[in-house]
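1. below is the sequence, then the predicted model.
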Amino acid sequence: MSNTARFAAAMVLVAAGLAGACASRPTDSAVDSRPVVQRASLDPTRLELAPLDYTRFCLRHAADCELGVPDAVIEMTPELESAIEQINRGVNQRIRSVKATTDWRIDPETGNCNDYVVTKRHELLALGLPASALLIAVARTPAGEGHLLLLVRSDRGDLVLDNLSPEIRRRAETRYAWVKRQSARDASLWERM
């Protein structure tokens, strides 16, 4: 995408007033070389433009926003599961939580849910996992706060990496109301859930 197109997309998002928020309170290695499983994309009528903060992040970190193979699903192995758990716990321990930051940053000393998510995704990409299986998602906590999480699309279902929990859970096992997530086919679009 050219800088002009990126700027135009960012201006459209500014005009739309899209922004993210984060919850502030907790709620209740080797990569396998097997090919990823493919599955069909979701209903295109549920697509919308990516949030402004994500678009700004992508202007600074284009490589972290490329999707590569569309609709990838990771075949989990014990080694891969362990590597994902290590990254989730490590990032949760390394970044000190603060209520609000305006920019999404990779591996800052302090940050909010946005920073945890892009740091975890960055580290999982470095392991060689397919980008379209590592989707950023927006949800509401039981208290109604906006929150950003990382979904790992696996053959065991969507796994949730959350800075408010050291445990990785399946999406259906969380108490979140899911709002939207990145499209697994187009980095500039998100899907309502």
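-> That came through fine.
2. only C-alpha atoms for contact and neighbour calcs from this point on.
-> Will do.
3. how far does the host helix or strand of residue 4 sit from the chain's center?
-> Residue 4 belongs to helix 3-16 when assigned by DSSP states H and E. In terms of Cα atoms, centre = their mean, to the nearest Å, the centre of helix 3-16 is set 21 Å apart from its chain centre.
4. one more to weigh against that first structure:
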Amino acid sequence: MLSFGYEQSESAMKRLLSLAALLVIIPHFQAVAGSSLPVTRSIGAPVGFAGACARYKWLCGRMAAQQLDEQTAIALLQKVNRAVNGRIVSAEDRSSSGNGDVWSLPVAGRGDCEDYALQKMKDLIEAGYPSNRLALSVVIGPHDQNHVVLVARTDAGDYVLDNLTGAVKPWRATGYTFLATQDFQSRTGWRVTLAGPRAGEFS
């Protein structure tokens, strides 16, 4: 489960927060891409993020990166998303680590949604993807569940890497409502996004 240290003004949000061949995939991305997640004011980070930030330098720091052209970037996102989804078994924090609401890399090949997202961020950074173009994001997932995904910024827009699907999709194509996202630039901060089909419920 995810929790944020928000005040009563955030009560509504707080309640909700308690592959084809590459040559076929890339033209599809280009056809439906085109926008970045909107961000507004700063907001407190989810519980568990600060601990992960302290443990993993790459999560909240600026790391050396390569210059990747668009096709190379998209191919890398697809490769990492499928690879991590394929090798990690989904498990709640308490069953995988023994503690509740711990943001960490998967333990013994098991993890929940934020653990998948952290592993994907780590793998992408190690492969040369710019760290300041990767951010964790909290969304309203299937059946109104709290859910964390990884957002990757490209010149064509923001894409989502999700442990629930092998497809990397533009954020608008996910069907999710985005609530808060790690600041791409500061890395330690979080920003309100409020974008997606249910965003109006919180505005």
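-> All right, it came through fine. Being a predicted model, the structure only gives us computed values, none of them experimental.
5. sorry, back to before: what is the helix holding residue 4 of structure 1 packed up against?
-> Packing partners of helix 3-16 of structure 1 (3 or more Cα pairs under 8 Å, 6 or more residues apart in numbering; DSSP states H and E): helix 52-60.
6. check contacts around the residue sitting nearest the centre point of structure 2.
-> A centroid search over structure 2 (Cα atoms, centre = their mean) returns residue 150, at 1.9 Å, as the residue closest to the centre. Counting by Cα atoms under 8 Å, 6 or more residues apart in numbering, residue 150 of structure 2 touches 117-118, 120-121, 134-137, 160-162.
7. what residue of structure 1 matches up with it?
-> Superposed on structure 1 with TM-score structural alignment, residue 150 of structure 2 falls opposite residue 150.
8. confirm that that match sits in a helix.
-> No - going by DSSP: H, G, I helix; E, B strand; the rest coil, the assignment for residue 150 of structure 1 is strand, not a helix.
9. quick one: contacts for the nearest residue to residue 188 of structure 1 once chain neighbours are set aside?
-> Spatial nearest neighbour of residue 188 of structure 1, excluding adjacent residues (Cα to Cα, 6 or more residues apart in numbering): residue 50 at 5.4 Å. Residues near residue 50 of structure 1 by Cα under 8 Å, 6+ apart: 13, 182, 187-190.
10. if we can go back for a sec, closest to residue 194 of structure 2 among the contacts of residue 150 of structure 2?
-> residue 137 (11.0 Å; Cα to Cα).
11. which residues in structure 1 does the host helix or strand of the closest one align to?
-> Using DSSP H and E, residue 137 of structure 2 maps to strand 134-140. On the basis of TM-score structural alignment, strand 134-140 of structure 2 is assigned to residues 134-140 in structure 1.
12. by how much does the matching stretch deviate from structure 2 on average?
-> Comparison of stretch 134-140 of structure 1 with structure 2 after fitting gives an average deviation of 0.4 Å (mean Cα distance after the TM-score superposition for structure 1).
13. which residues touch that stretch?
-> With contact meaning Cα under 8 Å, 6+ apart, stretch 134-140 of structure 1 is reached by 117, 121, 146-153, 176-184.
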